[in-house]
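Student: here is a sequence with its predicted model. Questions after.
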Amino acid sequence: MFENRQIPTDITGTFEVIRSDNHLDETSNKNVKYIKQQTAAKWQKEYIPLRNHPNNIEEHYDPYVLFCLFFDDIILNTIVDYSIKYSTSKNRNNFKFDINDLWKWLGIVILSGYHVLPQIDLYWSLDEDKGVSLVRKTMSRN
């Protein structure tokens, strides 16, 4: 199937090469079946350009557009639906949640990755040096 110089080098670990043809061993005149060949893959870094995309993505997309490529209306509505189903399964029947609340929550999550506090509840703190008024005005803690 493969000659020694034709063994693929892009497979990780070891692999088995089985040749379907029998070869004649010249020293003993017996049919010999080659069963196993082991080799390690040789990896190299290679740039693969994206197809149908501009060369410089930063020139054509702002962060919001890139975010919306992954979180479209279908995904966001699915998150809202499953959040409501989860709250119902936990007997929180008065739980109200819609797409606007999800956008607010996502904003708080992104902000909390940028403005890090030691505890989550400190974002709603009334202390001047701890609380974040934008978070407190956007959504209640509970």
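Tutor: Noted; the coordinates are in hand.

Student: C-alpha only now, for contacts and for neighbours.
Tutor: Noted.

Student: so for the helix or strand containing Thr88, what gets flagged as buried?
Tutor: For Thr88, the host element (DSSP states H and E) is helix 73-89. For helix 73-89, a neighbour-count test (16 or more other CA atoms under 10 Å) marks Leu76, Val80, Ser83, Ile84 as buried.

Student: make TSV from these and add distance to Ile108 to it.
Tutor: As requested, those are exported to TSV (distance: CA to CA, whole Å):
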residue	distance to Ile108
Leu76	16
Val80	16
Ser83	17
Ile84	19
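
Student: just flag the most distant two among the residues you listed.
Tutor: Leu76 and Ile84 (12.5 Å; CA to CA).

Student: roughly how far apart are Val80 and Asn31?
Tutor: 68 Å (CA to CA, to the nearest Å).

Student: ok, Asp101 next?
Tutor: For Asp101, the distance to Asn31 equals 74 Å [CA to CA].

Student: cool, Glu58 as well?
Tutor: Computed as CA to CA, the Glu58 to Asn31 distance reads 63 Å.

Student: returning to what we had before: which strands and helices sit next to the helix holding Thr88?
Tutor: helix 99-114 (3 or more CA pairs under 8 Å, 6 or more residues apart in numbering; DSSP states H and E).

Student: want to compare, so here's the second one:
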Amino acid sequence: MGLFSNLMDSFFNKQNLKAKEGFKQDLIKNIQALIAYKGESNLSVQDFEKEVIYYACDILLHQKSQAGRFPSDEVMTSIIKNVTDAMKDLLPEYTEKHALFAQEGVRINLTQAPNMQEIIRVYYNTIFQR
């Protein structure tokens, strides 16, 4: 591996870590709202799966609204992975199996739910009780 490749790998690793940490802070706020809305004892890992999928979809839909298209598959995969890695850091019950489900779930929701942005808006308005 050449010097340029090493520099690029280092740059992208730092960017991914920065993104993951930002996602983690957002997920903490969203989980706190979810707990306040549903009650901690009423939450299941499926609630966290839904949160990850909706949060990643929201990021990607925002990027699409800015650029006029979704990012490349490589970038999309990286964003979803950073979101799932952030959730795995926060919740030990959220496993690689759930992360793989999210990779698929995000893509399915983005392609098969034309009103996904509205679904996400209603979801966040509900849990944040706006």
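Tutor: Looks like it came in fine. All of these numbers come straight from a predicted model, not from anything done at the bench.

Student: can you calculate the TM-score here?
Tutor: For this chain pair, the superposition-based TM-score is 0.33 by TM-score structural alignment, normalised by the length of structure 2; 68 aligned residues with a CA RMSD of 4.4 Å.

Student: so the helix holding Thr88 of structure 1 versus helix 99-114, what angle?
Tutor: 100 degrees (axes from the mean of the first three to the mean of the last three CA atoms, to 10 degrees).

Student: can you get me a residue count around Glu58 of structure 1?
Tutor: Neighbour count for Glu58 of structure 1, taken as other CA atoms under 10 Å: 10.

Student: repeat for Asp58 of structure 2
Tutor: Counted with other CA under 10 Å, Asp58 of structure 2 comes out at 18.

Student: with Ile119 of structure 2 instead?
Tutor: 13.

Student: tell me the SS of it?
Tutor: Classification of Ile119 of structure 2 using DSSP: H, G, I helix; E, B strand; the rest coil returns helix.

Student: surely Leu110 of structure 2 touches Cys57?
Tutor: Yes - between Leu110 of structure 2 and Cys57 there is a contact at 6.8 Å, judged by CA atoms under 8 Å.

Student: who's more crowded, the two?
Tutor: When Leu110 of structure 2 and Cys57 are compared for neighbours, Cys57 comes out ahead with 24 against 19, by other CA under 10 Å.

Student: quick one: contacts for that one?
Tutor: With contact taken as CA atoms under 8 Å, 6 or more residues apart in numbering, Cys57 of structure 2 is in contact with Val106, Asn109, Leu110, Met116.

Student: please repeat the previous calculation with a cut-off of 6 Å.
Tutor: Val106 (CA atoms under 6 Å, 6 or more residues apart in numbering).

Student: distance check, it against Ile108 of structure 2.
Tutor: Distance, Cys57 of structure 2 to Ile108 of structure 2, by CA to CA: 10 Å.

Student: one step back: which of the buried residues of helix 73-89 of structure 1 lies closest to Gly107 of structure 1?
Tutor: Using CA to CA, Leu76 comes nearest to Gly107 of structure 1 of the buried residues of helix 73-89 of structure 1, at 13.4 Å.

Student: count the neighbours of Lys81 of structure 2 for me.
Tutor: 19.

Student: how far away is it from Ala56 of structure 2?
Tutor: Distance of Lys81 of structure 2 to Ala56 of structure 2, given as CA to CA: 9 Å.

Student: show me where structure 2 has its strands.
Tutor: Remark: no strands are assigned in structure 2 by DSSP state E.

Student: what residues of whichever helix in it runs longest count as buried?
Tutor: If you go by DSSP state H, structure 2 has its longest helix at helix 3-38. By neighbour count on 16+ other CA under 10 Å, the buried set for helix 3-38 of structure 2 is Asn16, Ala19, Lys20, Glu21, Phe23, Lys24, Leu27, Asn30, Ile31, Ala33, Leu34.
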